[in-house]
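Q: my questions concern the predicted model and sequence given below.
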Amino acid sequence: MDPVAESTSGQQRTALRKLVEVFYERVWNACDDDALFAILAPDVRFRGSTEAVDRVGPEAFKMYRDAIHEKLHNYTCTIQDVVVDETVAFARVWFSGTHSGGPLLGVPPTQRPVRWIGAARFALAKEGSQIGDIWVLGDLHSLSQQLQDEAAAEEQPEEKSAPGA
């Protein structure tokens, strides 16, 4: 392979890895809107786990992010692995927070912590300096089970001791 092309390819992979890290650490965890608008292309397509809808544009993504933070207090994304190819990256991520806001997956707030794993695919926009496409697949079965178990636990009447016990 051409050493110049190999160097450019390596730089592009490093830049894409950095975009993925900024996406989770600053855009999601710190709710940094400046970072959001800096790293997402104007026509970015985002498909999150909790909706079967593509959102287009940074503003539409911001609405989704803010809605998740509203439902999950202290929502945090923790990157486990990132694998980068030329213009595409994949990340394995732990998502966590306390379900204290509005309903999530149809379950009213449980006031309890939840944690689930997911994977995301990132593709660079055509100009190559911003993210142009994000597709996330989370373990919604695990999340739903945690929410349902917690909701069911809240509905259980308190056990009363038997007389004389």
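A: Nice, thanks for sending it over. Numbering: from 1, shown residues only.
Q: C-alpha only now, for contacts and for neighbours.
A: Noted.
Q: what lies in contact with stretch 94-112?
A: Stretch 94-112 is contacted from outside by 50, 70-80, 113-118, 144, 147-148, 150-151, 154, using Cα atoms under 8 Å, 6 or more residues apart in numbering.
Q: hmm, Gly132 is touching Leu40, no?
A: Yes - using Cα atoms under 8 Å, Gly132 is in contact with Leu40, at 6.5 Å.
Q: comparing those two, which residue is more hemmed in?
A: Legend: neighbour count by other Cα atoms under 10 Å for Gly132 and Leu40, higher for Leu40 (26 against 22).
Q: the more buried one touches Pro58, doesn't it?
A: Yes - taking contacts as Cα under 8 Å, Leu40 lies within contact range of Pro58: 6.1 Å.
Q: got another one to weigh against that:
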Amino acid sequence: MSNPTSVEIVEAFWDAVWNAHDPDAIDRFVVDDFVITSGGEDVVSKESFKEWVRNFLEKINDLNLEVIESFQNEDGSRVASRWRITGRNNGVLGTAADQRPIAFTGTAVWAVREDGKLLHNWVERASWELFQRLTGE
């Protein structure tokens, strides 16, 4: 059996953590000093990242992450993806938890270590557009 590509590792992470709603699955994929940079803010350490994911999952019921496309650089040290999240609003972006269907897109760039462990994730999402749809502004 061949080693998984970096894209396969990232997509397995998304399925195990986001689509299965299991923040503890993070332990299998990331290094202890993992960093996610979201909206220009760093969340540092595997444990802090797990808490960040738990908080995010609380705000979107029935969250589903659909990969639109992913690709990696030649040596597999970087993966870039476009994705779409759907679910029901449970208070995302400080809005009322009205359970309305929501959808938004985003991009992610991952740093992947040679052994397949995830080192860093830079993520941007269409939060402003989602907020406008939820608040009618």
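A: The structure has been received and is ready for your questions. These numbers were taken from a predicted model, which means no experiment stands behind them.
Q: hmm, back to that, now which of the contacts of stretch 94-112 of structure 1 would you call buried?
A: 70-77, 79, 113-118, 144, 147-148, 150-151 (16 or more other Cα atoms under 10 Å).
Q: buried sites along stretch 109-125 of structure 2?
A: Across stretch 109-125 of structure 2, burial judged by 16+ other Cα under 10 Å covers 109-113, 116-125.
Q: so how far is it from its chain's centroid?
A: Relative to the centre of its chain, stretch 109-125 of structure 2 is centred 11 Å away, using Cα atoms, centre = their mean, to the nearest Å.
Q: same check, this time on stretch 85-95 of structure 1
A: With Cα atoms, centre = their mean, you get 11 Å for stretch 85-95 of structure 1.
Q: check stretch 91-101 of structure 1 too.
A: On the basis of Cα atoms, centre = their mean, stretch 91-101 of structure 1 sits 7 Å off its chain's mean C-alpha point.
Q: next structured bit after the longest helix along structure 1?
A: For structure 1, the helix that runs over the most residues, judged by DSSP state H, is helix 3-22. For helix 3-22 of structure 1, the following helix or strand on the C-terminal side (DSSP states H and E) is helix 33-39.
Q: all helices for structure 2, in order.
A: For structure 2, the helices defined by DSSP H occupy 6-14, 46-59, 127-135.
Q: single out the most deeply packed of the ones you listed.
A: Ranked by mean neighbour count under mean count of other Cα atoms under 10 Å, the helices of structure 2 are led by helix 6-14, which reaches a mean of 20.
Q: please consider this matter closed, and thank you.
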